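A.B. asks: With the input below, show me the fold.
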Amino acid sequence: MPTKTKARSLPEGKLDHYAINKFQDVPIRPTVEANGKIMEELFKDSSDIVMREFEIENGPKALLCYVDGMVTTSAVDAAMKALMILEGGEFTIDLITETTLPVAQASKIQFYKELLTNLLSGDSVLFVDGQDTAVCLGLRGGIRRSVAEPETETVVRGPREGFNEHLRTNTSLVRSKIKSPRLKMKSFVIGTETNTNVILTYMAGIVNPKLLQEVEDRLSRIHIDGVLESGYIEEFVQDQGFSPFPQVQTTERPDTVAASLLEGRVAILVDGTPFALIAPFGFWQWLQASEDYYERFMVGTLLRWLRLFSLFVALFSPALYIAVSTYHPEMIPTNLLLSIAASREAIPFPAVVEALIMEIAFEALREAGVRLPRTVGQAVSILGALVVGQAAVQAGIVSAAMVIVVSMTGIASFTLPRYNAAIAIRMLRFPIMLLASVFGLLGIMIAAMVVVGHLAKLTTFGIPYLAPVTPVDLSDMKDVMVRAPWWKMRRRPKYLTPDNLQRQRPQPE
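C.D. replies: Okay, here's the model as predicted:
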């Protein structure tokens, strides 16, 4: 094969200039000296790569390679000790792998691509003189952030554990929620330079095979030099990249991932980030929080109504104030109109400029609160909003009524449990305000029709974004604007077309 010939003839002096994919057909050399030269050339000026050459007792030379800080040192020491006290005999990779090494995970490797991928992922690699096969030792370790409560999805009632940056920790958290052999985790390596491990997890026998195949195809089509966070993957796999609305859900909660898998969705876990991706993701999931299913159904329903109302407040309240105060003052009660007029008497700007000043200031303060150290971030964001708002009113730049409207808008946007959905609302608020300043209530109606039309046209992995409201499916309405009791939700969402629609057995009469 031409590719194989090219890979074998790579000049060893320039191996460090090639990506790992170039080593697909480069075989392991039969001598420790040759393999050592290749490794030294590849990892020249890499102080974290440890290459420990030693001799197996009464036997051949061996070379152990690992990345310092990514392995459990005590386990490496134990493996080397087991080899150094090996007593004579015939030395083969099979013998070392099967009877000598005290390692739970040990596999044989014949080509450098797999060797380099495993080595740079935290495994240790052993070369033995006279063997053209290396041994990969699963001794991953190092310092990792412990499992802690998610910071972006806190709950009053529910599990307190969240994902961290270690992929295998995250998969184990999901596995601990769903103790079933039907929980599958398919591995991908994406990024020609970062070689990031990505896991596609799903429930076999529940997920629709067409949905699963579509997600696999989209992941396989990603060709990029690096993936440092799941946001890279999100932009590649979503249906419409220019839509402001998220089509993939992000979450730090293992219980949210487990619940989604049991509905027939799929999840994507990326090494190096605590944020998992869930697909498909529709509009009505904006209003759903994991806590809705842990509290009684009446509480969950009430909270969803509150979130839906807050969504409209966050999106339309500044525009509504601009339209009514500018073009339709007759819609305001007389006493309230007189109060607003008195507060705006000394204001030199129209209502739309007031709103833009306060909204931009509020967004800037919110961003500053996120970026500043945690100990001072909250104080700056809260005190800053109070001080800026009060100072702006006293200086006659904005009216007190506008401060109240912007404050209500900000509070309402915080009630949405999905952070990426709240960002979409924050972005759309500004063009709607401009339309309201030009056309009044007509501008708000135009904006509403455009937004609803776009949502109706939008799809997420081929599934309508507004399903099951449009197209209407009454059987799936038990978990949309209301949260029916668990004993009523006997079936999984039909719009996901799962292989197994039945969620629970029929209740006895």
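A.B. asks: Please make it C-alpha for all contacts and neighbour counts, starting now.
C.D. replies: Will do.
A.B. asks: Please enumerate the helices of the stretch 151-300 of the chain.
C.D. replies: 167-177, 209-220, 230-237, 254-263, 297-327 (DSSP state H, counting those that start in this stretch).
A.B. asks: Show me the one of the ones you listed that comes nearest Glu193.
C.D. replies: Nearest of those to Glu193, taken as CA to CA: helix 230-237 at 14.2 Å.
A.B. asks: ok now the closest one, how far from the chain's centre?
C.D. replies: Per CA atoms, centre = their mean, to the nearest Å, the displacement of helix 230-237 from the mean C-alpha position of its chain is 9 Å.
A.B. asks: Can you tell me which helices and strands it packs against?
C.D. replies: Judged by 3 or more CA pairs under 8 Å, 6 or more residues apart in numbering; DSSP states H and E, helix 230-237 is in contact with helix 209-220, strand 276-279.
A.B. asks: That helix to helix 209-220, inter-axis angle?
C.D. replies: For helix 230-237 against helix 209-220, the angle by axes from the mean of the first three to the mean of the last three CA atoms, to 10 degrees is 110 degrees.
A.B. asks: Need the contact partners of helix 230-237.
C.D. replies: Contacting residues not belonging to helix 230-237 are listed as 215, 218-219, 222, 227, 241, 248, 269-270, 273, 275-277 [CA atoms under 8 Å, 6 or more residues apart in numbering].
A.B. asks: Which PyMOL command selects the buried ones in those?
C.D. replies: Only the buried entries of the contacts of helix 230-237 go into this PyMOL selection, using 16 or more other CA atoms under 10 Å:
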select buried, resi 215+219+227+248+269+270+273+275+276+277
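A.B. asks: how about the contacts of helix 230-237, which pair is most distant?
C.D. replies: The widest separation within the contacts of helix 230-237 (CA to CA) is 21.7 Å, between Gly241 and Thr273.
A.B. asks: thinking again about what came up before, need the contacts of helix 230-237 in CSV with distance to Glu57, can you?
C.D. replies: Formatted as CSV, the contacts of helix 230-237 follow (distance: CA to CA, whole Å):
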residue, distance to Glu57
Val215, 51
Arg218, 51
Leu219, 47
Ile222, 47
Val227, 43
Gly241, 60
Val248, 56
Leu269, 43
Val270, 42
Thr273, 43
Phe275, 47
Ala276, 47
Leu277, 50
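A.B. asks: Let's compare: structure for the following, please.
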Amino acid sequence: MNLFKSKNKKSFKEKWDNLQKRQTQKNFPPKKSEENNQPLEFCLKDNIQKINELFGNSDDIIIREIRIGKEGKIKAGIIFTDGLIDSGSAQNFIMESLMIDLRMTNIETEPYNGTKLLSYLKEMVLTVGDIQDINDYTNLLDSLLSGKVILLFDGYTQGFAVEMKGWKQRSVEEPTTETTIRGPREGFTENIRVNTALLRRKINDHNLWIESRKIGKVSKTNVSIMYIKGIADDKIVEEVRKRLDRIKIDSILETGYIEELIEDAKWSPFPTMYHSERPDAIAANLLEGRIAILVDGTPFVLIVPVMFAQFLQSPEDYYNRADITTLLRFLRYIGFFIALLGPSFYIAITTFHQEMLPTQLLITLAAQREGVPFPAFIEALAMEVSFEILREAGLRMPKAIGQAVSIVGTLVIGSAAVEAGFVSAAMVIVVAITAISSFIVSNYELSISIRMLRFPFMALAASFGLFGIIVGLIGMVLHMCSLRSFGVPFMAPFGPYIHDDQQDALFRFPRWAMSKRPRLLSQTNITREDTPAPKPDSK
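C.D. replies: Below is the predicted model of the structure:
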């Protein structure tokens, strides 16, 4: 009796476990990668049916069955994605070779039967450069969606993936976001292979290494890192690899995805990564020891690590003379502080420190503000918000009318606000100078950071005057000194102070004096050039 009960109890437990297992499989079906990671079938029809099922009979997946050999006994399948391959090359180098050239060869008999057939086709028939073997559906799907032609044969569990990329793409054009008077006129495109080729043209050295990987469970975007072996720090390169490998996301559509996922300071208003669409700018950073991150589908390339001084520099700085470049850099730093603190100083002086103004100017400002019903802070806040709205509207509107709307809107609203007595004429002048100064900052992300920080500084000025501005500046500098970009201090070479790196920070020394690379970026190959200083002409 006891044995009977234990046996029934065991069978009930087995039934319960089986029910739970079926329920688990129902709620958690196998992952797509596990379903697709299956070897190819022997039968060509089964392979084609499986591909149609995986793609849902999509119209852009072209499948053609042909017969090859002298007597046409061997069935073959040609599969490709319409729009991703060069159809002319596929016709000339694949179909013609298989359907016409093989008619003169009796491959159905020895010595080309069995496994020797695939070797013969790969070595003697297919006149293309890149041919890869595929044995499972995972590699087949990845190759098919990457612009390759798939060749399958009846009776074989192995096929070929032939490189035939040829989709439509934008040609190399002049960059629109980083304009220069002097320098190259070519910019990156949305094709990652074109971008790497542009950098190869700039740096003709075998030490320029490229490491590629696919990121995104759904998009499977090609992401590459480029660096010069022997110049870039190996620890920084390894850190870039680790951060990219930690990314777990369904899609990567632009470098902004990568930047947000691997940057150091997640909540800092200052960017800790630099992006550009100019090959000359990226090549110059690679030669200094930095690492480039390229993403397929976008013309913007990321550069790590970065320093604050880099955001106030321009590629054109290195095409002009040193004295001209130094003057322009001083103008950028002056514009940076005006764009950040212009309205704040006006609010602080007119509200708390009127004694700092000359008497005649103070009387003029008082006369202008006599009919204004709002304090200086509200006045400046309204004007700044209005200008930001007009600037954003000008960027989003069509180019033909965007600039006209922003300029006309600013003039009309400014003059109407002064005539209506809502704001003073001096405030309109201060806001206009602040806006113009923000345009002198060459990097767009840094200019956005300035626009964000301008409003807290205005609040500090309205609350505590110049004392509040000084406290805000101290807090901002402390925050900037605490930032790191892949282990490199963000404020270097100012903090920590590096004497040798001052040759290309606030000043730009002559080319013959810039003989060392940044010390924190390159630890092995520090010397850039050994050109001696020119001697003055003797009379």
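A.B. asks: where does the TM-score land?
C.D. replies: Once superposed, chain against chain, the TM-score is 0.94 (TM-score structural alignment, normalised by the length of the first structure); 494 aligned residues with a CA RMSD of 1.7 Å.
A.B. asks: hang on, the earlier thing: redo the helices and strands packed on helix 230-237 of the first structure as TSV? Include distance to Lys494 of the first structure.
C.D. replies: Shown next, in TSV, are those (distance: least, CA to CA, whole Å):
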stretch	distance to Lys494 of the first structure
helix 209-220	14
strand 276-279	15
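A.B. asks: which one of these lies closest to Ile411 of the first structure?
C.D. replies: Taking these one by one with CA to CA, strand 276-279 is closest: 26.4 Å.
A.B. asks: now that closest one: which residue numbers in the second structure?
C.D. replies: Mapped onto the second structure using TM-score structural alignment, strand 276-279 of the first structure spans residues 301-304.
A.B. asks: same thing with stretch 218-229 of the first structure?
C.D. replies: By TM-score structural alignment, stretch 218-229 of the first structure lines up with residues 243-254 in the second structure.
A.B. asks: Now do the same for Ala416 of the second structure: its match in the first structure.
C.D. replies: Counting by TM-score structural alignment, the partner of Ala416 of the second structure is Ala391.
A.B. asks: And for Leu340 of the second structure?
C.D. replies: Match for Leu340 of the second structure (TM-score structural alignment): Leu315.
A.B. asks: Surely that match touches Arg429?
C.D. replies: Yes - in this structure Leu315 of the first structure lies within contact range of Arg429 using CA atoms under 8 Å: 5.3 Å.
A.B. asks: more crowded one of these two?
C.D. replies: Each of Leu315 of the first structure and Arg429 has its neighbours counted (other CA atoms under 10 Å); Leu315 has more, 24 against 20.
A.B. asks: so how far is Ser187 of the first structure from the more buried one?
C.D. replies: Note on Leu315 of the first structure: its distance to Ser187 of the first structure, by CA to CA, to the nearest Å, is 40 Å.
A.B. asks: rewinding a little: quick one: what helix or strand has the match of Ala416 of the second structure in it?
C.D. replies: Take DSSP states H and E as the rule and Ala391 of the first structure turns out to sit in helix 374-394.
A.B. asks: What residues does the aligned residue in the second structure for Val135 of the first structure make contact with?
C.D. replies: Alignment note (TM-score structural alignment): Val135 of the first structure maps to Phe160 of the second structure. Phe160 of the second structure makes contacts with 131-134, 150-152, as judged by CA under 8 Å, 6+ apart.
A.B. asks: Over to Asn21 of the first structure?
C.D. replies: Residues in contact with Asn21 of the first structure (CA under 8 Å, 6+ apart) are 113, 192.
A.B. asks: Mean distance of the helix or strand where Val162 of the second structure lies to its aligned residues in the first structure, please.
C.D. replies: If you go by DSSP H and E, Val162 of the second structure is part of strand 159-163. Compared with the first structure after fitting, strand 159-163 of the second structure deviates on average by 1.3 Å (mean CA distance after the TM-score superposition for the first structure).
A.B. asks: roughly how far is that strand from the heart of the chain?
C.D. replies: Centroid separation between strand 159-163 of the second structure and its chain, computed with CA atoms, centre = their mean, is 30 Å.
A.B. asks: ok, now stretch 465-477 of the first structure?
C.D. replies: With CA atoms, centre = their mean, you get 26 Å for stretch 465-477 of the first structure.
A.B. asks: okay, and that stretch goes to which residues in the second structure?
C.D. replies: The aligned range for stretch 465-477 of the first structure is 490-502, by TM-score structural alignment.
A.B. asks: picking that back up, heading C-terminal from the helix holding Ala391 of the first structure, find the next helix or strand.
C.D. replies: Assignment by DSSP H and E places the next element after helix 374-394 of the first structure at helix 400-414.
A.B. asks: how about the strands in the second structure?
C.D. replies: Using DSSP state E, the strands of the second structure run over 61-68, 74-81, 131-134, 148-153, 159-163, 208-215, 221-228, 274-276, 291-295, 301-304, 484-485, 488-489.
A.B. asks: The second one vs strand 61-68, what angle?
C.D. replies: Relative orientation of strand 74-81 of the second structure with respect to strand 61-68: 160 degrees, computed using the same axes, to 10 degrees.
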